[in-house]
Every structure is written in C-alpha cells, then in structure tokens.
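[1] predicted model and sequence below, questions to follow.
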Amino acid sequence: MRFPKATVASALNLVAYICSSEASMVLRVYQDPVRGSAGQSVTLPVSYTAPEPGGYLRITWSRDGRDIVAYGGLWRRSPGEDRRCGQWMVVSGEFQRRAMLFPANASLLLRNVQASDSGVYELTISQRTWGTNGRLTLTVVPDTGNRAEAAKKQTAVEANIQYISLVLVLFFLLFIVGRHRVAC
C-alpha cells in the first residue's frame, strides 16, 4: 500500500511539531526589583504555567540558601475545576507569622518587612520531571516618617476633641447650675 506524498509529509510535519513543542514549565516574574517600606507588606509577584494539568507540585522560596517557605501538594486540574487533594507547607521560624505563599500563582507575601529582609529571593517550582527557577531582588527602604507624622496629627486632633468636649460639658454644667440658682 502506498501513501500519497502529501499525506506522508503531513504526518511527518505533525510528528515533528509534537516533538518540538514539548511542554515546559513557564515562570513569569512581574517586577524585579521589588521595593517596600519598612513596616509594610510586600508581595513578590510571580506566576507559572505547569505543563501538566495536575499531579505533584513543589514550590520553594529561599534567601541566602535558607528556605523561607516550602510547599508541596497534589493537584487535580480539569476544565473549570482546580482542586488540591493533599498538601503541606512549612514556613521557617523567622518568617512564621510574616510569610504567606499563594500556591495558585506562587507569589509570596511578606508582612512587616524590615531592612534586614532586603536581598535576593529565589523561587523553585517543580512538577514531576519539569522545573524552573527565578530570582527577585527585594529592597526595603526605611519608613519616611509620613505615617509617624500622621499618627502624631491624629493624636493631636483627638486631644483637641477631648479638650473641646470637656469645655462644652463645663459650660453646660455652668448653664444648668446658673439656671437652677435663678429658679430657686
């Protein structure tokens, strides 16, 4: 049996396309460097596209060779459904109440950042045989004092309100006492 040349060529092109378009994990870093103010929260924004619609996924954020957050989970993905079947997450001691990982896109939220949090953060995402790495630089600048000035102004306004309230109460009492004396 002989196949027409066009059919053979089309089949070979299809095989070549399938082999050349081998899926890989794609990591997108949306902002580098990231700047934050001391005492505020900062998000290290990233996202990824996994080559397989489900399976085991591991996400690790680290700095200076030490893990900050490590996550692992079994995902079941199908059209219209994204379900985690089993998962675990470990947050290192110094970031225990300050770090939050969003497994759906791998972004990392750091709360109450300090100048000591500045540095290069490394992200590793892997799924079975696929994996990718990324880096972001975080720079934490000192608080400019605007919030401290606003707090002082707020305190001054509250003190003025208390003072005015006290004066009004005193005038009211004097008025009542004066009317009471006149009536007696």
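    Sure thing, it's come through. Because the structure is a prediction, the values reported are computed rather than measured.
[2] drop to CA atoms for contacts and neighbour counts, all remaining ones
    Fine.
[3] in the chain, which spans are helices?
    Taking DSSP state H to define them, one finds helices in the chain at 5-20, 146-183.
[4] so Gly54 sits against Leu74, correct?
    Yes: if you go by Cα atoms under 8 Å, Gly54 and Leu74 touch, sitting 7.4 Å apart.
[5] buried ones in stretch 97-114, by neighbour count?
    Residues of stretch 97-114 classed as buried: Ala99, Met100, Leu101, Pro103, Ala106, Ser107, Leu108, Leu109, Leu110, Arg111, Val113, Gln114 (neighbour count, 16 or more other Cα atoms under 10 Å).
[6] the strands in this protein, which residues?
    Taking DSSP state E, the strands of the chain run over residues 26-29, 34-37, 42-44, 46-49, 55-63, 66-78, 81-91, 99-102, 107-110, 119-127, 130-141.
[7] for Thr60, which non-adjacent residue is closest in space?
    Nearest non-adjacent residue to Thr60, counting by Cα to Cα, 6 or more residues apart in numbering: Ala70, 4.4 Å away.
[8] and that neighbour, how many neighbours?
    18 (other Cα atoms under 10 Å).
[9] ok, the residue lying farthest from the centre of the chain to Leu136 distance?
    Distance from the centre of the chain peaks at Cys184, with 71.1 Å (Cα atoms, centre = their mean). As defined by Cα to Cα, to the nearest Å, Cys184 lies at a distance of 81 Å from Leu136.
[10] pretty sure Glu122 is touching Arg66, no?
    No: counting by Cα under 8 Å, Glu122 does not reach Arg66; the two are 9.8 Å apart.
[11] of those two, which one has the most company?
    Ranked by neighbour count (other Cα under 10 Å), Glu122 and Arg66 place Glu122 first, with 19 against 11.
[12] before we go on, here's another structure to hold up against the first:
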Amino acid sequence: MSSSQCCWSLGSLLLLLGGNLGVLLNIHQDLVNGTVGQSVLLPLSYRFSRAPCFPVSIVWTFTNSTDTLISCTLLNCSLGAGGDPSNCSAKCFPHPAYRRRAELFPENGSLLLRDLQLSDSGVYSVSFRPWYQTQHLTLTVHEQRSTPAHPADTVKQDHISYYVSGICSAFLLLLLLFCCIRHWGAAQQKRRKIIKQQQISSVEESHMESTVVRDTAPVYASIEDSFEQSQPRPTPEVVYTSITSPGPPGLDTGPCHLLL
C-alpha cells in the first residue's frame, strides 16, 4: 500500500472517529470589530495532533455569500515539537471579488481583510480539509467616527499655528518695509534729479547772462569811442564886415554891414 493511500485511509479513519483528531483549531477572538476603509485580522491558530498527510486545504467562507472567499492548499510544512506548522509551502486562491482585499497566512490560518465595507459585516467560517473541522467568528464593521484630538496634540497644533502665523507676519512686515524703503529711495533719487536739473538750468542762465554782458560791453565801448572821437560843434559867433561900394552921385554910399 502506498503512503498516499495510507494517509487517505488514516484521514478517513479520523473522520469516522469524529474528524477532530487530525488538526486542532484555536479561535483567539470570536467577535471582531472593524472600521470602514481600514483593515482587520480574523485571528486563528492551528496545530497538527500528528504528522499530517499533505496536501491540506484551509478554506474561508462568508455566510452572506455562497462562494468561497479564499482557499489555500498547504503542500508542505515544517512541524514543531507541539505540531505547530512553520515555513509552509502553499498556493492560495482568493475569490475574484476579494483578490486584492483578502490574504490568508498559511502558518496560522488567519485571514486579513483590507478596505472594509459595511457589507463585510457577518459570520465567517474557516475549515480544514480533509478533516472538515470548522470554526466560526463574527465581524462587525462600523462607520468612521471623528474622535476628539488629544489635549497635548491640540496644544502642539496651536503652537505650530502660532509659529506659522508669526513667520508669515514677520515676512509681510519685512516686505512692507522693503517697499517703503524702495519708494523712499525712488523719491529721493527723483528729488536729486530735479535739483540737479535746476542747478544746470541756473548755470546755463548765468552763462548766457555773462555772455550777453560780455558781448554788449564792446558795443558800448564802440559807441563811447565814437562819441569821444566826434568834436563838438563850435558855438556860432556873430562876425560883421563892412563893404563900401561906389554909387551914383547923389546917393549915400555909406558902408554896408554883412553878417557872417
């Protein structure tokens, strides 16, 4: 008789004896609570009462569904002194609806559910085959609830808010001061430019006046020279002269006075 036939015969015998002598299951918590959107572990442990005949199947089912949630076939395991399995070689097959949400741990048989939903609430069953020994546990999924922050966390957050507000206020003050200084500098530069332009204009006006005076002086000098060179007219004098001309007899031939 082959070893596999012997193992199946032994399994059949254990099943006839009650089916609870091949593997011993231990449910650590039969009521489990979870929160929507988080993960939860359905805890389980098992050990073999004697050397098992591999392969051994671990099957998790959900009573709200007729399909198998996940199944795992143990191909081989190392057994400790008390029959505790370790370093198991296994192949697990989750249902398509739980492909990314369910994970089974072969060494202890526990089931991890991710991204919980309210519809995940219910009774879950785990069974080991070929012994068909089954255990049940209940999962209750709750809505997320906002919990009040711890006082220390609140104080810490307040301090952080104060620091951030202070830094922002200081930055705004520095920015305002920079704008004022820049505006004042621009005004001073404009004022200096205006003063410089006024100074340049004054210098140009002074230069023009000096040029006019310098150009006018020779004219006055020329005119003065002309007046100096011209002689004043002599004061007219009255000069008289006498002219005697012969005339016919009987006429007075006195002298004739002429004004020169």
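    Yes, it's here. Keep in mind that what you see is a predicted model, and the values were worked out from it rather than measured.
[13] nearest to Gln87 of the first structure, of the helices of the first structure?
    Proximity to Gln87 of the first structure (Cα to Cα) singles out helix 5-20 among the helices of the first structure, at 32.6 Å.
[14] sorry, back to before: from Ala187 of the second structure, how far off is the aligned partner of the residue nearest to Thr60 of the first structure in the second structure?
    Using TM-score structural alignment, the equivalent of Ala70 of the first structure in the second structure is Ser71. Ser71 of the second structure sits 84 Å away from Ala187 of the second structure, going by Cα to Cα.
[15] who's in contact with the residue nearest to the spatial centre of the first structure?
    By Cα atoms, centre = their mean, the mean C-alpha position of the first structure lies nearest to Leu109, the distance being 3.1 Å. Counting by Cα atoms under 8 Å, 6 or more residues apart in numbering, Leu109 of the first structure touches Ser41, Val42, Thr43, Leu44, Arg98, Ala99, Met100, Leu101.
[16] how about 6 Å then?
    Val42, Thr43, Ala99, Met100 (Cα atoms under 6 Å, 6 or more residues apart in numbering).
[17] the first one -> the second structure?
    For Val42 of the first structure, the aligned position in the second structure is occupied by Val40, per TM-score structural alignment.
[18] skipping its backbone neighbours, what lies nearest its match in space?
    Closest to Val40 of the second structure by Cα to Cα, 6+ apart is Leu113, at 5.4 Å.
[19] what residue of the first structure takes the place of that neighbour?
    Leu113 of the second structure maps onto Leu110 in the first structure, by TM-score structural alignment.
[20] same question, Ser49 of the second structure
    Ser49 of the second structure maps onto Pro51 in the first structure, by TM-score structural alignment.
[21] tell me the contacts of that match?
    Neighbours of Pro51 of the first structure in contact, by Cα under 6 Å, 6+ apart: Ala23, Ser24, Met25.
[22] let's go with 10 Å and repeat that
    Applying Cα atoms under 10 Å, 6 or more residues apart in numbering to Pro51 of the first structure gives the contacts Glu22, Ala23, Ser24, Met25, Val26, Gln127, Thr129, Trp130, Gly131.
[23] any of these buried? List them.
    Buried by 16+ other Cα under 10 Å: Met25, Gln127, Gly131, out of the contacts of Pro51 of the first structure.
[24] and the residue opposite Leu172 of the second structure in the first structure once aligned, how far is that from Leu14 of the first structure?
    Superposed on the first structure with TM-score structural alignment, Leu172 of the second structure falls opposite Leu170. Distance from Leu170 of the first structure to Leu14 of the first structure, counting by Cα to Cα: 91 Å.
[25] can you give me the buried ones in stretch 154-169 of the second structure?
    Buried, per 16+ other Cα under 10 Å, within stretch 154-169 of the second structure: nothing.
[26] for stretch 85-97 of the second structure, same thing?
    Pro85, Cys88, Ala90, Cys92, Phe93, Pro94.
[27] what's the most distant pair in those residues?
    Pro85 and Pro94, at 21.6 Å, using Cα to Cα across the buried residues of stretch 85-97 of the second structure.
[28] which residues does Glu122 of the first structure contact?
    60-68, 133-137.
[29] what's the counterpart of it in the second structure?
    Checking TM-score structural alignment: Glu122 of the first structure goes with Ser125.
[30] which residue lies closest in space to that match, excluding its sequence neighbours?
    His136 (4.4 Å).
[31] I'd assumed Val59 was in contact with the one you found.
    No: His136 of the second structure lies out of contact with Val59 (Cα atoms under 10 Å); the separation is 11.9 Å.
[32] which of those two has more neighbours?
    Using other Cα under 10 Å as the criterion, His136 of the second structure and Val59 rank with Val59 on top: 23 against 17.
[33] map that one across to the first structure for me.
    Counting by TM-score structural alignment, the partner of Val59 of the second structure is Thr60.
[34] contacts only, for that match.
    So Thr60 of the first structure contacts 67-72, 89-91, 101, 106, 122-126, 133 (Cα under 10 Å, 6+ apart).
[35] can you tell me how far it is from Arg98 of the first structure?
    On the measure of Cα to Cα, Thr60 of the first structure and Arg98 of the first structure end up 16 Å apart.
[36] for Asn146 of the first structure, see how far away the residue nearest to Pro45 of the first structure when sequence neighbours are not counted is.
    Leaving aside its sequence neighbours, Pro45 of the first structure sits nearest to Ser107 (Cα to Cα, 6+ apart; 4.9 Å). Distance, Ser107 of the first structure to Asn146 of the first structure, using Cα to Cα: 28 Å.
[37] ok, and the closest non-adjacent residue to Asn63 of the first structure?
    One correction, residue 63 of the first structure is Arg, not Asn. Leaving aside its sequence neighbours, Arg63 of the first structure sits nearest to Tyr121 (Cα to Cα, 6+ apart; 4.8 Å).
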